[in-house]
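Novice: just coords:
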């Protein structure tokens, strides 16, 4: 696929760039390296745990080319969640950044002669648990928050991954002339579905950032690459609006937002400042990209993309797509239970279909969506309950002072407990995005008439605390 676009620019990061021919060569070198270190008995399972870079793209493509299965792990996951994934999914190898703490997981570091670029690799220790078999059609695995507190591993067939990219390209008129500035992690569905394979199917170029995507860093990326598309989470557009300037967006024709609700006032102000329309996009990890608001204006999430059928009724939003995952490798029967007899997947979202497309109205489940990442409050609650002095905990979604959804925890604790100590306790176990941004200590958790925690009263408690 890569070599047919020759010397056209394929992918860049702040330190390097690859043409399509160079990317093909790099992927071939990674493929040979994986083949030399992989399993002889079955397909090698290779975790990729790194931030966005040209090396990441070459590693992903090379693992596929080797006939191995890449497992795309969120780079914010620390040793605790990495160990869960390695055990649940029986990973053989891990390609990762040099500073990743993997000593407790690895059997040995593996050498290479530059095939992995600045990344390194380790062979992972075997686990006593039996190795769960992959489906024969599985070519890529990605992760989503699990109902048990462990990340669920979604198996995708090659056909589903290709359909996600091809239908996105067709439904959004992505072409070879496009230059995509992507500010989302490639392991996340927003980037994976809109920017990774979709760019390379069409001969477009993909431009990656590194580090915290501040407003000034984003502008530098846009100016350096002359990007025609910007792919980012709502928090970035909030940041650009607070910056108060539209400079640097002269080449951008469209901005794409997904992962969390984008306030209409932010969208309007961003377009006023930059002249660039923000197009909403709706997708779920298990089913791929689902809708796109091609016209930009309006508060809807758009109409279904090619290959997508969507229902929205009293039972919530259900979807059937050509990019659907196959199952969860490490949660038997859970995925299947969410698919009805007609093949529609229950997303857990509630909404309605209107003239300008899909509108979300809430959740049928308990997951909290913060910055595009789904967080299970029960997982965070269980971690906090293990902290010294904690009596009771309630974790829930709360809007911060900017009106953005954030994760909040109200904790009833004995003398000596502090919010700082509780945050440190969470950080030792959870990745940063799962550590509550708001953590409030109280003598007693307010309850309703039947003794359950009263979330409305908890919200008022936080409102009062923040107004003082």
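Specialist: Sure, I can see it. Note that the structure is a prediction, hence the values are computed from the model and not measured.

Novice: drop to CA atoms for contacts and neighbour counts, all remaining ones
Specialist: Will do.

Novice: Please report how far residue 257 lies from residue 321.
Specialist: Per CA to CA, to the nearest Å, residue 257 is found 20 Å from residue 321.

Novice: Which stretches in the stretch 301-450 of the chain count as helices?
Specialist: 334-337, 377-385, 419-427 (DSSP state H, counting those that start in this stretch).

Novice: From the opening residue of stretch 341-358 to its closing one, how far?
Specialist: 23 Å.

Novice: Which residue is the nearest non-sequential neighbour of residue 244?
Specialist: residue 273 (7.2 Å; CA to CA, 6 or more residues apart in numbering).

Novice: Helix, strand, or coil at the one you found?
Specialist: On the three-state scheme (DSSP: H, G, I helix; E, B strand; the rest coil), residue 273 is labelled helix.

Novice: My read is that it contacts residue 243, right?
Specialist: No. Taking CA atoms under 8 Å as the definition, residue 273 is not a contact partner of residue 243, at 10.0 Å.

Novice: So for these two, which residue has more residues nearby?
Specialist: Neighbour tally, residue 273 and residue 243, criterion other CA atoms under 10 Å: the higher count belongs to residue 273, 16 against 13.

Novice: how close does that one get to residue 247?
Specialist: Taken as CA to CA, the span from residue 273 to residue 247 is 8 Å.

Novice: got another, please set it beside the one above:
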């Protein structure tokens, strides 16, 4: 049965001297990197951690974090990467839901008391990767906690077979190969950054880890100087780059072969700016921790439908359904659901919420166009019920973003005694604008019921580390604000 890391071991055997991990002080070859992962597996075995046992990884150093997580999985143990910003109480609850385990630590994170801790530095630096490799298949490889943008986080396990499918189904769509180089911008404790690194290693390319400059010009110079051809960003990263690249040539990254943007929806205006100012090789992916990526849009799809998130990946079914669970007509708004072998069946503890009849409901609304391309409209729980009329935040946000004073925005519903909910908007302004002016701008393009009744001005929107707006925090700021 295939192990998630078999591609890494295969390249180590066939191309042992090729670069795998480029660090500021040295470069690890494919053989050296595989051996370093095996050292983690061997050390866990020496300390009595059983195959199938859960290993929570609390390692902040990026190369060490990647080594700890992958080394755990190589030996058949289940990696549970811990959120770098989580507090000990959250980690304690997560470990309890996982049924216990040990914590692999570099001593830099605050840990919950009462759990056995193994120091990463005390594990062997290297071992034989073939000798420690354990069969994968349907055995769990990892457990990943969701971001919890609208409620408490949930933890979804995935098997080696599922992880391999999630990794390899995207590889031919990106068109990358052994000569490509990936630089992580997203912390490798998070699936979005880590899975791109594994994808690069699986096809024989190199992962380049460098300190990230604070200023955009220096960051772009780093990408060019290190010959980075694969990059994964969140929409908030994209906005930072676009805002800070004045004076850069266009496109600023002509050698980029795949600039992948995932996470929350990237506004259409930013997509067009990315392809003109950064790189035409924009790829949009839609997915979640429970399913990996479900759809993909590369340059051909974005040429045809610039606002889409693409068509279903091979082996994945995507439908849009009404409230009764019936598929709706092309172009009709509804709830998105997906199915496929790479999808997790349930959350830890047997929680099957979102899993119904062999389908997973990510909680998003959208529609399919005539070419089978999916367009997202927002979250189902963000859909606003104004006196029985449905208001989708994305359409209000799209209009708000056309106002010259609005730099960023998020639209959501707040309780109303008279209307069930009313439309509220959190805005980040780049110039002065009153709520009345913003409301009038919306009413020029939208029905009056869709124009925000409440405006909340902020210096920045609250986001999680992968760029998703934390709507629950916005609602909390307006708690008790009932019309």
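Specialist: Structure received. Bear in mind the structure is a predicted one, so any value in this text is a computation, not a measurement.

Novice: before we move on, back to that, just so I know, which of the helices of the stretch 301-450 of the first structure lies nearest residue 181 of the first structure?
Specialist: Shortest distance between residue 181 of the first structure and these, using CA to CA, is found for helix 419-427: 30.8 Å.

Novice: how much does that closest one deviate in direction from helix 377-385?
Specialist: With axes from the mean of the first three to the mean of the last three CA atoms, to 10 degrees applied, the angle from helix 419-427 of the first structure to helix 377-385 works out at 120 degrees.

Novice: I'd like to check what contacts helix 419-427 of the first structure. Which residues are they?
Specialist: 380, 383-384, 387, 435-436, 439-441 (CA atoms under 8 Å, 6 or more residues apart in numbering).

Novice: So which of the residues you listed is the closest to residue 341 of the first structure?
Specialist: Nearest member of the contacts of helix 419-427 of the first structure to residue 341 of the first structure, counting by CA to CA, is residue 380, at 33.6 Å.

Novice: what about the helices in the stretch 51-200 of the first structure?
Specialist: Going by DSSP H, counting those that start in this stretch, the stretch 51-200 of the first structure shows helices at 54-65, 79-89, 158-172, 189-191, 197-202.

Novice: Where in the second structure does the third one align, residue-wise?
Specialist: Mapped onto the second structure using TM-score structural alignment, helix 158-172 of the first structure covers residues 160-174.

Novice: For that stretch, which outside residues touch it?
Specialist: Contacts for stretch 160-174 of the second structure (CA under 8 Å, 6+ apart): 2-4, 136-141, 195, 198-199, 203, 257-258, 283, 291-293, 296, 298, 313-314, 341-343.

Novice: Same question for stretch 10-24 of the second structure.
Specialist: 27-34, 201-202, 204-210.

Novice: before we move on, what about stretch 251-268 of the first structure?
Specialist: 190, 222, 226-234, 237-238, 241, 276-283, 299, 369-373.

Novice: Let's see that with 6 Å instead.
Specialist: Contacting residues not belonging to stretch 251-268 of the first structure are listed as 226-234, 276-281, 371-372 [CA atoms under 6 Å, 6 or more residues apart in numbering].

Novice: Next: stretch 291-305 of the first structure.
Specialist: Contacts of stretch 291-305 of the first structure (CA under 6 Å, 6+ apart): 171, 277-282, 290, 356-359.

Novice: Select from the residues you listed every entry located in strands.
Specialist: Of the contacts of stretch 291-305 of the first structure, the ones assigned to strands by DSSP state E are 278-282, 290, 357-359.

Novice: What is the lengthiest helix in the first structure packed up against?
Specialist: When the first structure is parsed with DSSP state H, its longest helix is helix 20-37. When contacts are defined as 3 or more CA pairs under 6 Å, 6 or more residues apart in numbering; DSSP states H and E, helix 20-37 of the first structure packs onto helix 54-65.

Novice: The second structure: matching residues for the helix it packs on?
Specialist: Against the second structure, helix 54-65 of the first structure falls on residues 63-74 (TM-score structural alignment).
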